[in-house]
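Enquirer: just coords:
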C-alpha cells in the first residue's frame, strides 16, 4: 500500500508516550533524509478541544481534525487510551474505524488501543496482542480474539497490534519497513536513536521494570555499531567501548534490547543486508563484506534462518526489477 496519508485517532484520556511515538515516526518531516513526505492528521471527535492525558494537571493534547479526516487514510493509528468496557468507547470512533477498515485502510493500535479495535469488533478471529498486564482483560472482553501474550507486535495484514509502551516503536517501524522498505525504516530509527528492530518478546519484561534511558543508556553505542557493522565486534569489545565489565554489559544489553549482543548484532546485519538487497545491485559477497559477515556463505546461512529465503531468492521475489538504462536498451535492440 502507499503510505502518504496517516491519521491518528485520539480518545480521551490520551496516552502521551504512544501518541508521541506516532508523531515521531509518521508526523515529522524527514524528507531531508530521503523519507517520503506524509500527510499526518491528528483526529478526534471534537477538533480544537483539548483532550486530557490522565497525567500531570495542565497537560493536554488538541486534535486539529475531526473524525471525518480519517476517510481515505492509508494508515489509521489508534493511540493508547484508558481501558473501559467495550460499550463505553465513543460509538462514533468505533464506526469510523470499522469504515476505514472496510475501505482498505491499515489499522495500527498502540498498547491499549487494541481495546478500541476490539470494541469495534475488528479483533474477532484475529491474532493480536496488547500490554502484558492487560492480556487477560482483553481476553475476557473479546474471547474470539487470538491473543499472543508474548509478542512485541502482531502483524495480521490489515490490522497490526502492539504490546505496551516502547513496543509501539517496534510496531511503527515494522509498518514503515513493510511498506517503504528497510532503508527508510533504518533512517527513521537512526534519527530516533533506537535499533531498527528488537529481538525477543514482551515476556522478557513481565514483572521486571524496563530501566529508564538515562545519560548512560546504551543507545549511543547501538547507533555507533549500526554505523560500523562491517567491523568485527564481540560482546567483550562492545563492553570495553561502553566502559563496563562483560557481566554488567551483558545484563544492561539484555535489559535494553531484550536479547544478547551477538543475537542483536546478527539481526542488525541481516536487516542491513536486506536493505542492500532492496536498494542496490551489489552481489551477495559484496553485501556480506559491507555488513560484517565473514563470507557470502555465512550471510546466506543467517539470512535463510532469519528471513526464510536465501538472499538471491529474496531479491528476486520481493524487489522490483531495476528499469533498464538507455544504454542497456540500445544494446538489446
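Expert: Great, that's in hand. Note that this is a predicted model, so its numbers are computed, not measured.
Enquirer: CA only for contacts and neighbour counts going forward, please
Expert: Will do.
Enquirer: beyond the strand or helix carrying residue 22, next helix or strand please.
Expert: Assigned by DSSP states H and E, residue 22 falls within helix 16-22. Proceeding N to C from helix 16-22, the next assigned helix or strand is strand 39-43, under DSSP H and E.
Enquirer: what is that following strand packed up against?
Expert: strand 5-9 (3 or more C-alpha pairs under 8 Å, 6 or more residues apart in numbering; DSSP states H and E).
Enquirer: distance from the strand it packs on to the middle of the chain?
Expert: Relative to its parent chain, strand 5-9 has a centroid offset of 16 Å by C-alpha atoms, centre = their mean, to the nearest Å.
Enquirer: which neighbouring elements make contact with that strand?
Expert: Packing partners of strand 5-9 (3+ C-alpha pairs under 8 Å, 6+ apart): strand 39-43, strand 75-78.
Enquirer: please identify the most buried of those.
Expert: Counting by mean count of other C-alpha atoms under 10 Å, strand 75-78 has the highest mean neighbour count of the helices and strands packed on strand 5-9, with a mean of 27.
Enquirer: now for it, which elements pack on it?
Expert: strand 5-9, strand 106-109, helix 113-119.
Enquirer: in the stretch 201-333 of the chain, which spans are strands?
Expert: Taking DSSP state E, counting those that start in this stretch, the stretch 201-333 of the chain contains no strands at all.
Enquirer: need the helices for it, in chain order.
Expert: 219-227, 235-241, 246-257, 261-279, 284-291, 296-307, 311-318, 326-332 (DSSP state H, counting those that start in this stretch).
Enquirer: let's bring in a second one:
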C-alpha cells in the first residue's frame, strides 16, 4: 500500500483491517494476505497532519507486490509526485493488480492506468475528475468498478465494499462472508449500487427495508417474486421499487438475484456438487439458470468455481446460509 503525503487515514485503516490482520476465525493455514506499507519519503504526514508515518519501507517495496493499494487524499488537483506515479506504473506493467480507494483513482488516472477504461471515484470529486481526466470512462454513481487488473472504489466506506469483493474474488464467498461478520459489515453489496442517495427525513413511520430483507433471506429457496416481497411489505410493487431505489440504490429483482447467487456460491464452497440441488436451495430454479447467473456474477462456471474455492478447510457453521448480515437501512 502506497501512503503518499496527505493520505486519508481511514482508507489506510480499511486496507489494514481487510488484508493485514490475522484471521484466526477462518481456520485456514497461514496468512491469506501479507501487507507492506511504503512511502515516498522517510516521514509522510497524513491528512490534516493528524500524525506522521515513519519507519516503513520506501516505494521500492511496491516492486514486490502482487496487489498495490492506493488510498485517497483530499488535495486531488495537486499532481502526485513522479516517484509515486512511476511506482504505480511499474507495478501495473509487470502484471500486478492495482486498487484505488476513494480519490486514489486520481493517482491511477495520472499514472495512465485508467485511459479508456471504466472507473469511479467519490461523488463529490466527479466533476473535477472528468475535467482533469476526460479520457477515463467515469461512472460516478456506483460503489466500485472491477476492470480485472485495475479496481476503483468510490467514497471511503465503499473501500470496504471493494475490499470484500476482492476477498470474494480471491478466496470465495464463504471466507468473504466470514470477514464481513468480523467487520460487522454488509456481507455483499454489488458494485453497481449507488454510492450516495439523497433522502429526506421520513415523514411517516419507519419504512426500513431491514425486516423485509431478513424475511426474504430466510426464504431464498422458495419461489419468491417481487410481488411476494411487495405483499409482505404491504405496499404496491411500484412503491417497493421506489423504496429499494431510495434505500439500497438497486431494484428488488436485482437484490433478490444477487442474494441467491451469493447463497449458491456458499453452497458450492461447502461441498454441494449437485447443481440441481444448489439451484433449488438458492432459488435459482434450474442448473442452466445457475450456470448463467454464476458466470455473469463471477466470470466462472460452477465447476470452475468449485475447483477454485472449495471445499476447503472446515469453517464453523455459518449463519449466513440462513440470515446474512444486513446493510443498515
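Expert: Sure thing, it's come through. Keep in mind that this is a model prediction, so the values were computed, not measured.
Enquirer: in a markdown table: the helices of the stretch 201-333 of structure 1, plus mean neighbour count and distance to residue 24 of structure 1.
Expert: Putting the helices of the stretch 201-333 of structure 1 into a markdown table (neighbours: other C-alpha atoms under 10 Å; distance: least, C-alpha to C-alpha, whole Å) gives the following:
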| stretch | mean neighbour count | distance to residue 24 of structure 1 |
| --- | --- | --- |
| helix 219-227 | 16 | 17 |
| helix 235-241 | 15 | 29 |
| helix 246-257 | 16 | 20 |
| helix 261-279 | 20 | 21 |
| helix 284-291 | 20 | 27 |
| helix 296-307 | 16 | 27 |
| helix 311-318 | 14 | 28 |
| helix 326-332 | 9 | 40 |
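Enquirer: so which of those helices comes closest to residue 180 of structure 1?
Expert: helix 261-279 (10.6 Å; C-alpha to C-alpha).
Enquirer: quick one: contacts of that closest one?
Expert: For helix 261-279 of structure 1, contacts defined as C-alpha atoms under 8 Å, 6 or more residues apart in numbering pick out 181-183, 196-199, 226, 229, 234-235, 250, 253-254, 257, 282, 287-288, 291-293, 299, 302-303, 306, 311, 315, 318-319.
Enquirer: can you do 6 Å?
Expert: The contact list for helix 261-279 of structure 1 (C-alpha atoms under 6 Å, 6 or more residues apart in numbering) reads 182-183, 235, 291, 315, 319.
Enquirer: how about those residues, which pair is most distant?
Expert: 235 and 319 (33.8 Å).
Enquirer: residue 193 of structure 1 corresponds to which position in structure 2?
Expert: Here residue 193 of structure 1 is matched to residue 184 in structure 2, going by TM-score structural alignment.
Enquirer: what's near enough to touch that match?
Expert: Residue 184 of structure 2 makes contact with no residue, according to C-alpha under 6 Å, 6+ apart.
Enquirer: centre of the chain versus the helix holding residue 22 of structure 1, how much separation?
Expert: Worked out by C-alpha atoms, centre = their mean, helix 16-22 of structure 1 lies 13 Å from the chain centre.
Enquirer: which stretch among the helices of the stretch 201-333 of structure 1 comes nearest residue 10 of structure 1?
Expert: Of all these, helix 246-257 comes closest under C-alpha to C-alpha, at 28.8 Å.
Enquirer: what's the closest one packed up against?
Expert: helix 235-241 (3 or more C-alpha pairs under 6 Å, 6 or more residues apart in numbering; DSSP states H and E).
Enquirer: neighbouring contacts of the helix it packs on?
Expert: 246, 249, 261.
Enquirer: swap in 8 Å and give it another go.
Expert: Applying C-alpha under 8 Å, 6+ apart, the external contacts of helix 235-241 of structure 1 come out as 221, 245-246, 249-250, 261-262.
Enquirer: from residue 9 of structure 2, how far off is the aligned residue in structure 2 for residue 82 of structure 1?
Expert: Alignment note: residue 82 of structure 1 maps to residue 74 in structure 2; criterion TM-score structural alignment. Residue 74 of structure 2 sits 11 Å away from residue 9 of structure 2, going by C-alpha to C-alpha, to the nearest Å.
Enquirer: cool, thanks, signing off.
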